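*Asks:* Sequence and predicted model, in that order:
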Amino acid sequence: MNIGFIGLGVMGAPMAGHLVDAGHNVVVFNRSRAKIEQLELRGAVGATSPAQVGEKADVVITVLPDSPDVDEVLFGAGGVLTALRPGSLVVDCSTIAPESARDFAARLADRDVAFVDAPVSGGEAGAVAGTLAVMMGGEKDAVRRAGEVLDATAATTVHVGPAGAGQLVKAANQMLVAGNIAMVAEAVSLLLRTGVEVDAALTVLNGGLAASKVLEVKAPKMLARDFVPGFRVDLHHKDLKIALSAAEQARIAVPLTGVITQLVQALRSAGDGGLDHGALIKALERLNGMSPDSP
């Protein structure tokens, strides 16, 4: 299959690599040339613009930071739509506002191009392992086509509704992840303050009802002060704002998400926005007069 891939960041680069390894013809574009060169060594073809990706591909996948980035890559001067053929498919694996996904779907439909919003969950580890969960919104046939491509990068691909539905499910996902990280950070802070054998405590917690992927993965990194970004605080803040906006439009209260968003904002205000979202423990440590820079 002729696949275009735009956005070779923490998530995009390994996803594109899996598509190459699966035997697809993959043309890639990224603002950083170095990322393109790394994929070229694995067999991908480098492009010099989004338009060149559109010219060479039947399916274009984007993994970009936010709605304006996707808009520019698709519809801007030199964008994908200047060269993409009718009957093609755009699969956006970015995390963006649901209303943006619906808007993109409508604008692409006017050009006889199908669109699927397909945000992913699983973090860098899931992208590298090819075990992502993908929540897809769009028309049934477009979702089927997208699933055939994304199977190389994912363990779970699910059609969750019309265009924009994937982004709504991703918003819920980000609420759950942020809430879990916050509670793990609070629990670890308590264990550290009270002198418990922390490693033993985590072993038993991971064996009971409190067990979670977040507890398993993030707690050891919190203890080791390892905040190398697998998913940056700044991006999670953006996602939580999307969730809050969606909740407002649905006319429901999400008070816990609001509080956690404020904790995340406190991290950003302290200059920690580029750290992994597990650094949320630092905001709690500051609240409690604990040193945020020592175990």
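*Replies:* Cool, got the structure.
*Asks:* When you work out contacts or count neighbours from here on, use the C-alpha atoms and nothing else.
*Replies:* Will do.
*Asks:* most distant residue from the middle of this structure?
*Replies:* Note on the chain: the largest separation between a C-alpha and the mean C-alpha position, by C-alpha atoms, centre = their mean, falls on Gly195 (36.0 Å).
*Asks:* and the gap between that one and Lys170?
*Replies:* Distance, Gly195 to Lys170, by C-alpha to C-alpha, to the nearest Å: 37 Å.
*Asks:* cool, and Leu235?
*Replies:* When distances are taken as C-alpha to C-alpha, Leu235 and Lys170 turn out to be 13 Å apart.
*Asks:* next one: Lys213
*Replies:* In this structure, Lys213 and Lys170 are separated by 17 Å, where distance is defined by C-alpha to C-alpha.
*Asks:* tell me the secondary structure for Ile252?
*Replies:* The three-state assignment at Ile252 reads coil, by DSSP: H, G, I helix; E, B strand; the rest coil.
*Asks:* ditto for His159
*Replies:* When states are read from three-state DSSP, the local structure at His159 comes out as strand.
*Asks:* which residues touch the closest residue in space to it that isn't next to it in sequence?
*Replies:* Nearest non-adjacent residue to His159, counting by C-alpha to C-alpha, 6 or more residues apart in numbering: Met136, 4.8 Å away. Contact partners of Met136, counting by C-alpha atoms under 8 Å, 6 or more residues apart in numbering, are Val116, Asp117, Ala118, Pro119, Val143, Thr157, Val158, His159, Val160, Gly161, Ala165, Gly166.
*Asks:* can you check Pro65 too?
*Replies:* Contacts were defined as C-alpha under 8 Å, 6+ apart; by that measure Pro65 touches Ser94, Thr95, Ile96, Leu235.
*Asks:* Please compare the first structure with the one that follows:
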Amino acid sequence: MKVGFIGLGTMGLPMVKNILAAGFDTYVVSRSRPPIDEAVAHGAKEAESPKELIEQVDIVLTCLPLPQTVVDVYEGDNGLVAGATEGKIVIDHSTVSPELNKQVSTSLAAKGASFLDAPVSGGPMGAKAGTLTIMCGGDHDTFTHAYEVLNVIGDYVVHVGQTGNGSVIKLINNMLVGVHTAALSEAYVMGEKAGVNPAVLYDIIKKSSGFSKSMDWSVDAILDRQFEQRFSVKLLHKDMNLALDLAKGLDIPVQVATLAEEMVSKAKKEHSDEDVSAVIRPLEEKTGVVVKRWKDE
């Protein structure tokens, strides 16, 4: 199959490199010049627009930061829908609402094309290693046809039911990331102020019942005060709001997640482009406590 990829960000570019390394003829489109040049240097071909890209390939993967970016790429005279024809497969790895997934799927189906919502988890490290978890909603036959490509970028690729189900699972996952990150921020600040070495606190909790993978993600960033983004506070905030909207539409009260969203929102005001581990910083500023690696370690 010829593969197209749109969105060469911190996730998309390493995903494209893995697709190229697997031998697929690959076309790319992205808003920024440097990642296009890097992809081309690894063997990709550049298309001028989403419409031109889908006309050249059998399957298109998109990995975009915001719902509006998805709308921009899929709709319009130069969008994917405009160029879609019978038999094309389009897969969106973006984190958006299931309603947007269904809207896109309907538009593509009118052109004879198939769609999967396939959000990913695993961060930039998983994207580079080709070990992403990929949750795919949509027609099972489409999933089967796309599996050859998806298996290159993920090591746990699962069909999860109807269109939109992949996004439901991803939004619940990221809602939990927000909850866990907010809670562990309180835990680290509490331990530090009580006189506990935060590295020891982490080590003990990792071997105990209170552990979550969010602690692995954040521990070195917090202790070394290195908050360069891997997954930014502003994107976590976007995802949590999508999850809260989903819960509201289902008439499900999510009180803990709502409180966590408030903490993420506070962090976004001053630390929007920093890593999600920076959710701890407003609480540190409020309490006068800085959680960092102890000198005698």
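*Replies:* In hand now; what should we look at? All values derive from a computational prediction rather than experimental measurement.
*Asks:* re earlier: okay, Leu235 and Lys170 of the first structure: which has more neighbours?
*Replies:* Lys170 (27 against 17; other C-alpha atoms under 10 Å).
*Asks:* Next, count neighbours for the nearest residue to the more buried one once chain neighbours are set aside.
*Replies:* Of all residues beyond its chain neighbours, the one nearest Lys170 of the first structure is Pro119 (6.4 Å), with distances taken as C-alpha to C-alpha, 6+ apart. Pro119 of the first structure: 26 surrounding residues under other C-alpha under 10 Å.
*Asks:* Surely Pro119 of the first structure and Thr95 touch.
*Replies:* Yes - with contacts defined as C-alpha atoms under 8 Å, Pro119 of the first structure counts as touching Thr95 at a distance of 5.5 Å.
*Asks:* okay, and the common contacts of these two?
*Replies:* Between them, Pro119 of the first structure and Thr95 share these contacting residues under C-alpha under 8 Å, 6+ apart: Gln167, Lys170.
*Asks:* what separates Ile6 of the first structure from Val91 of the first structure, distance-wise?
*Replies:* Look at Ile6 of the first structure and Val91 of the first structure: by C-alpha to C-alpha, they are 10 Å apart.
*Asks:* cool, and Arg225 of the first structure?
*Replies:* Computed with C-alpha to C-alpha, the distance linking Arg225 of the first structure and Val91 of the first structure is 36 Å.
*Asks:* again with Val120 of the first structure
*Replies:* Where Val91 of the first structure is concerned, Val120 of the first structure sits at a distance of 11 Å (C-alpha to C-alpha).
*Asks:* I'd like the distance from the lengthiest helix in the first structure to the chain centre, please.
*Replies:* Ranked by residue count, the top helix of the first structure under DSSP state H comes out as helix 165-194. If you compare the mean C-alpha spot of helix 165-194 of the first structure with that of the full chain, they lie 15 Å apart, counting by C-alpha atoms, centre = their mean, to the nearest Å.
*Asks:* Also stretch 48-55 of the first structure?
*Replies:* So, by C-alpha atoms, centre = their mean, the centroid of stretch 48-55 of the first structure is 23 Å from its chain's centroid.
*Asks:* Just the buried residues of it, please?
*Replies:* By neighbour count, with 16 or more other C-alpha atoms under 10 Å as the criterion, the buried positions of stretch 48-55 of the first structure are Ser49, Pro50, Ala51, Gln52, Val53, Gly54, Glu55.
*Asks:* ok, those residues vs Leu64 of the first structure, which is closest?
*Replies:* Comparing the buried residues of stretch 48-55 of the first structure against Leu64 of the first structure with C-alpha to C-alpha picks out Pro50 as the nearest, at 12.6 Å.
*Asks:* who are the neighbours in contact with that closest one?
*Replies:* Pro50 of the first structure makes contacts with Ile6, Phe29, Val73, Leu74, Gly78, Gly79, Val80, as judged by C-alpha under 8 Å, 6+ apart.
*Asks:* now Ala260 of the second structure
*Replies:* With contact set as C-alpha under 8 Å, 6+ apart, Ala260 of the second structure has these partners: Gly178, Val179, Ala182, Ala183.
*Asks:* what about 7 Å?
*Replies:* Under the criterion of C-alpha atoms under 7 Å, 6 or more residues apart in numbering, the contact list for Ala260 of the second structure reads Gly178, Val179, Ala182.
*Asks:* Which residue is the nearest non-sequential neighbour of the second one?
*Replies:* This means Val179 of the second structure. That would be Ala260: by C-alpha to C-alpha, 6+ apart, it lies 5.1 Å from Val179 of the second structure.
*Asks:* Am I right that the one you found is in a helix?
*Replies:* Yes - assessed by three-state DSSP, Ala260 of the second structure belongs to a helix.
*Asks:* hang on, the residue nearest to His159 of the first structure is in a strand, isn't it?
*Replies:* Yes - with three-state DSSP as the criterion, Met136 of the first structure is part of a strand.
*Asks:* so which pair among the contacts of Pro50 of the first structure is furthest apart in space?
*Replies:* Set against one another by C-alpha to C-alpha, those have their most distant pair in Ile6 and Gly78, with a gap of 13.3 Å.
*Asks:* Which one's more surrounded, the two?
*Replies:* Remark: of Ile6 of the first structure and Gly78, Ile6 carries more neighbours, 27 against 16, as counted by other C-alpha under 10 Å.
*Asks:* Now check the more buried one against the second structure: what is it aligned to?
*Replies:* Alignment note: Ile6 of the first structure maps to Ile6 in the second structure; criterion TM-score structural alignment.
*Asks:* So its match versus Leu116 of the second structure, what's the distance?
*Replies:* Spatial separation of Ile6 of the second structure from Leu116 of the second structure under the definition C-alpha to C-alpha is 15 Å.
*Asks:* if we can go back for a sec, which one of the contacts of Pro50 of the first structure is nearest Thr62 of the first structure?
*Replies:* The nearest member of the contacts of Pro50 of the first structure to Thr62 of the first structure, counting by C-alpha to C-alpha, is Ile6 at 4.8 Å.
*Asks:* which residues touch the closest one?
*Replies:* The neighbours of Ile6 of the first structure, taking C-alpha under 7 Å, 6+ apart as the test, are Val28, Phe29, Asn30, Ile61, Thr62, Val63.
*Asks:* Let's verify the fourth one: helix, strand, or coil?
*Replies:* It refers to Ile61 of the first structure. Look at Ile61 of the first structure: counting by three-state DSSP, its state is strand.
*Asks:* what's near enough to touch the counterpart of it in the second structure?
*Replies:* Following TM-score structural alignment, the counterpart assigned to Ile61 of the first structure within the second structure is Leu61. Remark: with contacts taken as C-alpha under 7 Å, 6+ apart, Leu61 of the second structure is in contact with Gly4, Phe5, Ile6, Val90, Ile91, Asp92.
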